[in-house]
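Chemist: build me a model:
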Amino acid sequence: MKGASGRTGRPKHAPRRARFAQRRADEHGSPITFGEPGRSPKSRKEPVHVPHVVIVGGGFGGLYAAKALRNAPVRITLLDRKNHHLFQPLLYQVATAGLNPAEIAAPIRRVLRDQRNVQVLLAEVTGIDPDERTISSTAGTFGYDFLILATGASHSYFGHDDWEALAPGLKSLEDALEIRRRVLLAFEKAECCAPTPEERAAWLTFVIVGGGPTGVELAGTLAEVAHHTVANDFRVIDPTAARIVLLEGIDRVLPTYSELLSARAKRQLERLGVEVRTNAKVTGIDPEGVSIGEERLAAKTVLWAAGVRASPLGQWLGAPLDRAGRVKVTPDLSVPGHPEVFVIGDLAFLEQDGRPVPGLAPAAIQEARHTARNILRTMKGEPRRPFRYVDKGSLATIGRNAAVADLGRVELSGFVAWVAWILIHVFFLIGFRNRFLVLFEWAFSYLTYERAARLITGAPPSKVVLPEPASRR
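Modeler: Here you go, the predicted structure:
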């Protein structure tokens, strides 16, 4: 039946408009009352509440949690103070001029642009009120139904924060670029600004503090840079005479691996020309070198890979923390007393079989997916399930054709472990472009010993002193 306007009483496209309006409301966080035009307000449906999930951190934990909720009836706000997701396991490649920053990072917005229930905000969190279920940030204050904290970890200098400016760590692209600058500048300083053999030796001495995977990878790659990549690029100095020193405070490198793999890693490092010193605890760092007890080691370049501490966000929850500042979570990864707040990745502390779940990318990914499933169970009124980490193994590369792999019952070292390391790391990179570029750069470097990103940023050497050329053997 037609009205005076000649149109039917029910617009043809009203249902589609209602669906579109509801989707827009879900994306922007405002509830909407919807119904058919012409109906009285009493006949309209009540506002539909869409659960709001706030995720802090765009690393492995935060990104995979958002992806796992792709088809869930929730709206997601992801906050990060960086606009990119970073593949941290390959940061040392940027620090040693093997890769460019864009090859191991991807804009978070690009990764999630097809996921309509996610809003990405470039913001830094300034406060959390778990009782009021609000989180404050530089982009405003948000209420949440569920909160996922996945902010990772930073450097720990064991109470010597003044060492940070003298020995940079490796947790961000900025850290990697600073290390690259210092390493490449050291060779330049030795060439132009070291009038005595003692000064030249100090510039050509590189000390890495910490014998974990990051320290081992840095030491092995720096040895390759000195002995191959820049070996013929200078006229005064002999880069192959560079001294790479790896210091570890306990009795072996790679302490999380078996003693057999640790011993093999040490031998492989020594074959590359790295001086490995265990039971060597650093007691002081200054611009001229490091102190190991009463011993003095002159070195102009010191790199830190010895310890980490959790993000300070965990302190705002009022939950128990471990010595590294990690939040002691319940078996379902939630905060005690606040089941709507989840902590995952490097910020979480959870024991399993008498050992803490490791702060590795695979663990963060598993925790993210498990948290997403528990959120859906909670929304359905179903009981949550405890998290169980499935250890699929760990790998560490040492240098060309050298790596170690602990795959549970199988332990590998040498070329086979190195190939496995390459394949697994390329697989976990975000985006086909990055995978292709990284593989190409590695193949080129393997065939030529070249490293394509040898750029120094910052002020050039201000003092130019040309010493006599060193004799080459």
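Chemist: from here on, contacts and neighbour counts on C-alpha atoms
Modeler: Will do.
Chemist: residue contacts, residue 280?
Modeler: Contacts for residue 280 (CA atoms under 8 Å, 6 or more residues apart in numbering) come out as 247, 248, 249, 250, 292.
Chemist: shouldn't the second one be in contact with residue 211?
Modeler: Meaning residue 248. Yes. If you go by CA atoms under 8 Å, residue 248 and residue 211 touch, sitting 4.9 Å apart.
Chemist: give me every residue that touches residue 73.
Modeler: Counted by CA under 8 Å, 6+ apart, residue 73 has contacts 50, 51.
Chemist: I'd say residue 342 and residue 335 touch.
Modeler: Yes. Counting by CA under 8 Å, residue 335 is a contact partner of residue 342 at 6.0 Å.
Chemist: tell me which of residue 248 and residue 211 has more neighbours.
Modeler: residue 211 (28 against 25; other CA atoms under 10 Å).
Chemist: residue contacts, that one?
Modeler: Contacts of residue 211 (CA under 8 Å, 6+ apart): 246, 247, 248, 252, 253, 254, 255, 305, 306.
Chemist: am I right that it falls within a strand?
Modeler: No. Counting by DSSP: H, G, I helix; E, B strand; the rest coil, residue 211 is located in no strand; its state is coil.
Chemist: distance of the closest residue to residue 124 other than its chain neighbours relative to residue 284?
Modeler: Of all residues not flanking residue 124 in the chain, residue 81 sits nearest, at 4.9 Å (CA to CA, 6 or more residues apart in numbering). Per CA to CA, to the nearest Å, residue 81 is found 33 Å from residue 284.
Chemist: for the comparison step, fold the sequence that follows:
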Amino acid sequence: MSANALPHVVIVGGGFAGLWATRALARDRVRITLIDRRNHHLFQPLLYQVATAGLSAPDIAAPLRHILRGQRNVEVRLGEVTAIDADARTVALAGDDGADDSRIGYDYLLLASGATHAYFGNDAWAEHAPGLKSLDDALGIRRRVLMAFERAEAADDPAERAAWLDFAVVGGGPTGVELAGTLAEIARHTLKDEFRHIDPARARVRLIEAGPRVLASFPPELSDNARLKLEKLGVEVVTGHAVETIDGDGYVLAGERVPARTVLWAAGVAASPLGALLDVPRDRAGRVRVEADLGVPGRPEVLVAGDLASIEQDGRPVPGVAPAAKQMGAHAARAIRARLAGRPAPPFRYRDMGNLATIGRMAAVVDLHGFKLKGLLAWWFWLWVHVLFLIGFRNRLLVLINWAWAYWSYQRHARIILDDHDDESGDAAAP
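Modeler: The predicted structure follows:
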């Protein structure tokens, strides 16, 4: 059978769900086209480390073509899907000018394009409070954070200097906690003795959570421990209040105007806009409501996985975390295999691996189904898990070296300020 006669599986998204599905189909008699807007797979759980100068971009990302170079049944296409014709079973890709450039037919389609930022109807805030979902986001945040200290150093007006040294992180989930803790470490340790007109340790780092506690998905005991550790690092933790507005000069919280030039967003996510291209039910976050086997209602040849999929298990939604995305990707491959064999696919069952979050140097919290860890032991466990799941030996080695260096020196090797149009290479971030 010629390659073109094989069933064609189109997978949109090279994140955890898309990549795990692609790999799971490596031995099947199908031809796969993997489409992504970017040429790399990103290990998102460590993205905040790039944003805070602990790691450089190549440490947590790898080219999709390199990852899949040995898988002969897959072709990688760089592009953005702009339309889906479910009746004709085709997807349209955008050209450089934004117009439809080509159409790709499929026998089976897996949508795994992930999530984007959600500002709860206040999209104008995005310009002033960037979120963290991509390497571009991380490099932009890193530039914003490092430039804040530079602008404070150059400011003559005390009020302006204070505004540049005021940092706010909105959202008390794992990303917000990790960002706030690391910002406090940078201000109090990494930048010590490097400036002549400011004391970086006097910077205010504030973590704002609208709910009653940070890390709400963790048991209260670990949530309280995380708050104490953050406060010990110098983070001001504010709970029970939501920001009312954000602009270029600061934000309003509990009716009080706070001058702050650096506000980072970690409060909400929304599904990729790709789900809107299907005429199927979606939830309030824009995620596609899928069947038990991850298929789209009325379209068994179309499946959705990862952060774009909305599915409940035991009365609760499956969380938008990396382990769930990996498991969904692998299950989507099984579902496609079952359809090819003419048999029904089994229902997806998420296996909860527990929750982990790091707070700062030698501080983390871990919840493994009631088995709780905190402090140094939890930090070592968190480090081991994240290094273990990085793709590629080179990435694991670099991350270990960089973390060992940061542990002993408090230094962050990637403190290079790039212009908005610059790309980061491994060499550019040398100590």
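Chemist: where does the TM-score land?
Modeler: TM-score of the superposed chains, computed with TM-score structural alignment, normalised by the length of structure 2, equals 0.95; 414 aligned residues with a CA RMSD of 1.0 Å.
Chemist: if we can go back for a sec, just the buried residues from the contacts of residue 211 of structure 1, in PyMOL please.
Modeler: In PyMOL syntax, the buried subset of the contacts of residue 211 of structure 1 is picked out as below (16 or more other CA atoms under 10 Å):
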select buried, resi 246+247+248+252+253+254+305+306
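Chemist: the contacts of residue 211 of structure 1 in helices, which ones?
Modeler: Per DSSP state H, helices hold no members of these.
Chemist: and which of the contacts of residue 211 of structure 1 is nearest to residue 436 of structure 1?
Modeler: residue 305 (28.7 Å; CA to CA).
Chemist: my guess is the closest one contacts residue 170. True?
Modeler: Yes. With contact defined as CA under 8 Å, residue 305 of structure 1 reaches residue 170; the gap is 7.1 Å.
Chemist: now do the same contact list for the aligned residue in structure 2 for residue 390 of structure 1.
Modeler: When structure 2 is aligned by TM-score structural alignment, residue 390 of structure 1 is paired with residue 351. When contacts are counted by CA under 8 Å, 6+ apart, residue 351 of structure 2 touches residue 324.
Chemist: with residue 348 of structure 1 instead?
Modeler: 326, 327, 328, 329, 333 are the contacts of residue 348 of structure 1 under CA under 8 Å, 6+ apart.
Chemist: could you check how far the residue mapped onto the fourth one from structure 2 is from residue 132 of structure 2?
Modeler: Think residue 329 of structure 1. Residue correspondence to structure 2 (TM-score structural alignment): residue 329 of structure 1 is matched to residue 290. Here residue 290 of structure 2 is placed at a distance of 26 Å from residue 132 of structure 2 (CA to CA).
Chemist: among the contacts of residue 211 of structure 1, name the ones in strands.
Modeler: The members of the contacts of residue 211 of structure 1 that map onto strands under DSSP state E are 246, 247.
Chemist: run a quick neighbour tally on the match of residue 329 of structure 1.
Modeler: Residue 290 of structure 2: 22 neighbours (other CA under 10 Å).
Chemist: and what of residue 150 of structure 1?
Modeler: Count around residue 150 of structure 1 with other CA under 10 Å applied: 29.
Chemist: quick one: residues contacting it.
Modeler: 55, 56, 57, 58, 59, 61, 62, 343, 344, 345, 346, 347.
Chemist: same check, this time on residue 242 of structure 1
Modeler: So residue 242 of structure 1 contacts 201, 204, 205, 206, 226 (CA under 8 Å, 6+ apart).
Chemist: tell me the counterpart of it in structure 2.
Modeler: Looks like residue 242 of structure 1 aligns to residue 203 there (TM-score structural alignment).
Chemist: and for residue 354 of structure 1?
Modeler: Aligned partner of residue 354 of structure 1 by TM-score structural alignment: residue 315.
Chemist: thinking residue 90 of structure 1 is in contact with residue 104, fair?
Modeler: Yes. Applying CA under 8 Å as the test, residue 90 of structure 1 and residue 104 come out as touching, 6.8 Å apart.
Chemist: of the two, who's got more company?
Modeler: residue 104 (26 against 22).
Chemist: which one in structure 2 is aligned with the more buried one?
Modeler: Looks like residue 104 of structure 1 aligns to residue 60 there (TM-score structural alignment).
Chemist: mind listing the helices in structure 1 by residue range?
Modeler: In structure 1, the segments counted as helices under DSSP H are 14-28, 60-68, 91-95, 108-111, 173-192, 197-203, 213-224, 259-271, 361-379, 415-428, 432-448.
Chemist: reformat these as a markdown table; add distance to residue 386 of structure 1 and mean neighbour count.
Modeler: Below are these laid out as a markdown table (distance: least, CA to CA, whole Å; neighbours: other CA atoms under 10 Å):
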| stretch | distance to residue 386 of structure 1 | mean neighbour count |
| --- | --- | --- |
| helix 14-28 | 30 | 15 |
| helix 60-68 | 16 | 24 |
| helix 91-95 | 32 | 25 |
| helix 108-111 | 29 | 16 |
| helix 173-192 | 35 | 21 |
| helix 197-203 | 52 | 19 |
| helix 213-224 | 29 | 25 |
| helix 259-271 | 32 | 18 |
| helix 361-379 | 9 | 21 |
| helix 415-428 | 25 | 16 |
| helix 432-448 | 34 | 14 |
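Chemist: which among these is found nearest to residue 298 of structure 1?
Modeler: Per CA to CA, nearest to residue 298 of structure 1 of those: helix 197-203, 5.4 Å.
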